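Enquirer: Predicted model, plus sequence, below.
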Amino acid sequence: MRALARKGKSAMVRLYRGYNRRKTRDAPPPSTGQVRILLLHAYGMGGTIRTVFNLASYLAKEHDVEIVSILKEAEEPFFPIDPRVRFRFLDDRLHPGPDPVRAMLSKLPSKLIPKEESAYHRFNLWTDLKLARYIRSLDTGVLMATRPGLNLAMAQLALPGVITVGQEHVALATQPEPIQELIKWRYRRLDALVTLTKADLKDYRETLPKPPRKVVRIPNAVPPMTGDVAKLDAKVAIAVGRLTRIKGFHRLITAWETVAAAHPDWKLRIFGAGPQQENLAQQIVDAGLEGKVELPGPTPDVGAELEKASIYVLSSRHEGFPMTILESMAKGLAIVSFNSPHGPKEMIKNGVDGLLVKPRTNANLADSIIRVIEDEQLRRDLAAGALETARTYDVDVIGQKWDALLASLLARRESRAQRAAMAGATDTAGTAGTADAARLTDGAATADAARLAEGAELKPPCP
């Protein structure tokens, strides 16, 4: 029985290899004319969504850009979108229709996304099928993914003619160990991996035994915002983010007890929604901070709210590359932030464009906020420094880095194709401009496909 199973798997692997060869042979030349970006929920709210919209808008000047959202759970986007950018939704959960196959598969857990992925509960066997079909339908162009689960699926399933670019918005060190093991195993098949911070770039280069062809750092750009810079005369501090434990808003509220006692005329406004909303609201009541700390909910116009404040506070346990810091800098706010080892530490020059505080120290956070409140000159100096820093993250400055990356990836593909053609290797992955011929014959990749087809979970090989 085992021998029969092995023969079946072997036949499936051969079929998969043959299919890849045929698709490669018939594929159009490598191109960056089309850019597809995989996103979990394009109509949701969050920093990753906002940065993807920003990047897509820039790339749409010269490329055909489509954002491919795994889920559709809202009728309208939370953030404004560029009309040049198209959208595709793989699983419309608002209007699922009467499809019995979808109904059945939606009840079964995902086999494509690792269980340790933070968004695993959002996937199922139906999303697996739709995602796999979409990825395998592409034979050229650029495909980007924006979170570990989608990067891993893309690396596993993309045809050799597609230029694959993985983006990481969360630090490698914060990923669960099983995810890190899969990253080590599969990310080598990507054409490029883009990190947001220098610290994460260093971690990936040191951790991956065989990294992608290119591992580069391209930070996020400042998104367009309404209004003007803050006047710094409002007695308001602001924080923005998902109301989750990791954002540390419970620490910020505790710190504000000290701030409010010293400066009762100042107010803290925390914008966002999430599972901690009720707990935070109760904490405000218990601390007697009603009227001094507000939870207004999410806002689609972050710029307008930042303009009404004077201080931005970031209290997260850790961050990848917080967009809210960039947005606050661009609005000319004085910033007080916990000194997270990746994003804030790289983005803020302590005492120049913000104040960095030892992480998870509520008293130190309160002291730094009070210092900025009481020293108006410091507040204005930090705000001026923040505006200068924000200019280095202008969308055109960051966009040119993406232009250079895509151009280099295309040049490498075309160079390989030319060399393979000159060598007469017309039946290899190189002829189709593949970034790595091993992706065509890689036993691990084909075994992955076989296991997925059999409904088994995908696991890294034994060391």
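Expert: Alright, I've got the coordinates.

Enquirer: CA only for contacts and neighbour counts going forward, please
Expert: Will do.

Enquirer: contacting residues for the nearest residue to residue 211 once chain neighbours are set aside?
Expert: The spatial neighbour of residue 211 that comes closest, neighbours along the chain excluded (Cα to Cα, 6 or more residues apart in numbering), is residue 188 at 4.8 Å. Going by Cα atoms under 8 Å, 6 or more residues apart in numbering, residue 188 touches 208, 210-213.

Enquirer: buried stuff in the lengthiest helix in the chain?
Expert: For the chain, the longest helix by residue count, based on DSSP state H, is helix 395-422. For helix 395-422, the neighbour count (16 or more other Cα atoms under 10 Å) marks 395, 398-399, 402, 405-406, 409-410, 412-414, 416-418, 420-421 as buried.

Enquirer: Of the residues you listed, just say which sits nearest to residue 344.
Expert: residue 398 (18.1 Å; Cα to Cα).

Enquirer: How about the contacts made by the closest one?
Expert: 218-221.

Enquirer: now do 10 Å
Expert: If you count contacts by Cα atoms under 10 Å, 6 or more residues apart in numbering, residue 398 has them with 55, 58, 218-222, 392.

Enquirer: Please apply the same query to residue 45.
Expert: Contacts for residue 45 (Cα under 10 Å, 6+ apart) come out as 77-79, 241-242, 272-273, 298-300.

Enquirer: For residue 452, which residues are in contact?
Expert: Residue 452 sits next to 111-112, 128, 446, 458 when contact means Cα under 10 Å, 6+ apart.

Enquirer: Please compare the first structure with the one that follows:
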Amino acid sequence: MPISGALRRAAIRALEKRDQRRARKAPPRDTREIRILLLHANGMGGTIRTVFNLAGHLAENHDVEIVSLVRESPEPFFDVPPGVRIRYLDDRVDGRKGLLNRFRSRLTPPDETAAHWFTLKTDLALLRYIRARRRGVLIGTRPALNLLIARTAGPEIITIGQEHANLAAHQPETRKQIIRRYGRLTALVTLTQADLHAYRKAVRRPPAHLTQIPNAVTRLNGPLAHRTVPVAVAIGRLNHAKGHDLLIRAWAHVHRRHPDWTLRIYGRGPRHDKLQESIDKRGLTGHVLLMGPADDVGAALAEAAVSILSSRREGMPMTILEAMSKAVPVIAYDCPTGPAEIITHGHDGLLVPPEKIHALAEAITTLITDPDLRTKLATQARITAAQYDMTAIGPRWDKLLRTLT
């Protein structure tokens, strides 16, 4: 048995015994203070944007702080909502510092997607922060953070795990720990009904409160799209899961029939160079553009006639709702999970069988050649998007918090 494993288990047992003593003196639980644990608050991903959005709503009636595991950029990319503070546990603006940052985390599943961000230094910083809490709510936003608050938060604390991906997307060891440990959370919130059913079936002794609350769509700048410019957009991190390689292959078929149309892909990520190679190889240079990050998503969507989601898997894709809110018709792969819970095929968007290149190309061509269909889908899409406004989603969080006290 590795020494590190034995020490870890001994430490956990010691915490549990101490918590038994704390529980006898613990005051009633309350939700006045809410702390949201986030990987890196100054980044620019969809999880960060939706967490900021939720924090802004909760700050209207609670003391809200976002606790960022690391700080790699000097300032947040997104505007920090009024009444929300940000605390950073490990400042890495000038690089990783300290001996403990050289060692990998002992508390994070090694195959967790973000495991490389976690180190022995962040383990200690998180433990110190979590154990110092004596009241309020802790909300985790990814498996590593959810597992940690489930195992180490004191008995006075309301612990909420929020799932931004889906159970099937997690790697084996992470999934194994989720199944074993998530039952210790006070509540678990999934984004989709499909994921709710998956957790309900899989988790041993599920939390007392297992519920589904989708992310609220962020209100974007800029006007509604007029859908007359021959431009399609795709927005998302340039990684394997987002399937931009599939979209580029589909666009090669579209381009042969509609060479006047342009595809703009917004985002950054590890597959940038490979995607550019694919674009050049297929003769799409100048017709498929890697635009980099979208500093203003609303402005990017306002210039589009079609929005495309080519993901292999999703949690709940906010890019669909953002496009809908800007009156841009959406075509999406019917991947697990999310798109089919938002889009009603033929009513407010189009769904395509997952990873089918020709089917995606045909759906794009259909919208290119039928402006009336674009208008019909866009009109209904705005109605759908309104159901995900914070005025609709916020009260669901308020109700959950009232239930937990």
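Expert: Yep, that arrived. The model shown is predicted, which means the values in this text are computed figures rather than measured ones.

Enquirer: For the two chains, what TM-score is obtained?
Expert: The TM-score (TM-score structural alignment, normalised by the length of structure 2) is 0.95; 401 aligned residues with a Cα RMSD of 1.9 Å.

Enquirer: out of everything not next to it in sequence, what's closest to the residue positioned nearest the centre of structure 2?
Expert: With distances taken as Cα atoms, centre = their mean, residue 47 lies nearest the centre of structure 2, 3.3 Å away. The spatial neighbour of residue 47 of structure 2 that comes closest, neighbours along the chain excluded (Cα to Cα, 6+ apart), is residue 164 at 6.8 Å.

Enquirer: wait, that neighbour sits on residue 170?
Expert: No. With contact defined as Cα atoms under 10 Å, residue 164 of structure 2 and residue 170 do not form a contacting pair (11.1 Å).

Enquirer: Tell me which of the two has more neighbours.
Expert: residue 164 (22 against 16; other Cα atoms under 10 Å).

Enquirer: Give me the aligned partner of the more buried one over in structure 1.
Expert: Under the alignment defined by TM-score structural alignment, residue 164 of structure 2 is paired with residue 169 of structure 1.

Enquirer: Next up, the contacts around that match.
Expert: So residue 169 of structure 1 contacts 47-48, 51, 146-148, 194-197, 200, 219-220, 319-322 (Cα under 10 Å, 6+ apart).

Enquirer: Take the residues you listed and keep only those in helices.
Expert: Members of the contacts of residue 169 of structure 1 lying in helices (criterion: DSSP H): 47-48, 51, 148, 200.

Enquirer: which residues sit against the host helix or strand of residue 131 of structure 1?
Expert: In this assignment (DSSP states H and E), residue 131 of structure 1 forms part of helix 125-137. By Cα under 10 Å, 6+ apart, the list of residues contacting helix 125-137 of structure 1 from outside reads 20, 23, 36, 38, 68-71, 89-91, 101-113, 143, 150, 153-159, 162, 452, 455.

Enquirer: Just the buried residues out of those residues, in PyMOL syntax.
Expert: To isolate the buried ones among those in PyMOL, judged by 16+ other Cα under 10 Å, type:
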select buried, resi 20+23+36+38+68+69+70+71+89+90+91+102+105+106+109+110+111+112+113+143+150+153+154+155+156+157+158+159+162
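
Enquirer: can you map out the strands along the stretch 151-300 of structure 1?
Expert: For the stretch 151-300 of structure 1, applying DSSP state E, counting those that start in this stretch gives strands covering 163-167, 192-195, 214-217, 236-240, 267-271, 293-297.

Enquirer: Packing partners of the first one?
Expert: Using 3 or more Cα pairs under 10 Å, 6 or more residues apart in numbering; DSSP states H and E as the contact definition, the elements that strand 163-167 of structure 1 packs against are strand 34-41, strand 142-145, helix 148-157, strand 192-195, strand 214-217, helix 395-422.

Enquirer: Kindly reformat the ones you listed as CSV and extend each row with distance to residue 261 of structure 1.
Expert: Listed next are these as CSV, based on distance: least, Cα to Cα, whole Å:
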stretch, distance to residue 261 of structure 1
strand 34-41, 41
strand 142-145, 47
helix 148-157, 44
strand 192-195, 41
strand 214-217, 43
helix 395-422, 41
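
Enquirer: for these, which one sits closest to residue 63 of structure 1?
Expert: When those are compared by Cα to Cα, strand 34-41 sits nearest residue 63 of structure 1, at 5.8 Å.

Enquirer: I'd like to know how many residues surround residue 86 of structure 2.
Expert: Neighbours of residue 86 of structure 2 under the rule other Cα under 10 Å: 16.

Enquirer: Relative to residue 121 of structure 2, how far out is it?
Expert: 19 Å (Cα to Cα, to the nearest Å).

Enquirer: What ranges does the stretch 351-463 of structure 1 have for its strands?
Expert: Going by DSSP E, counting those that start in this stretch, the stretch 351-463 of structure 1 shows strands at 355-357.
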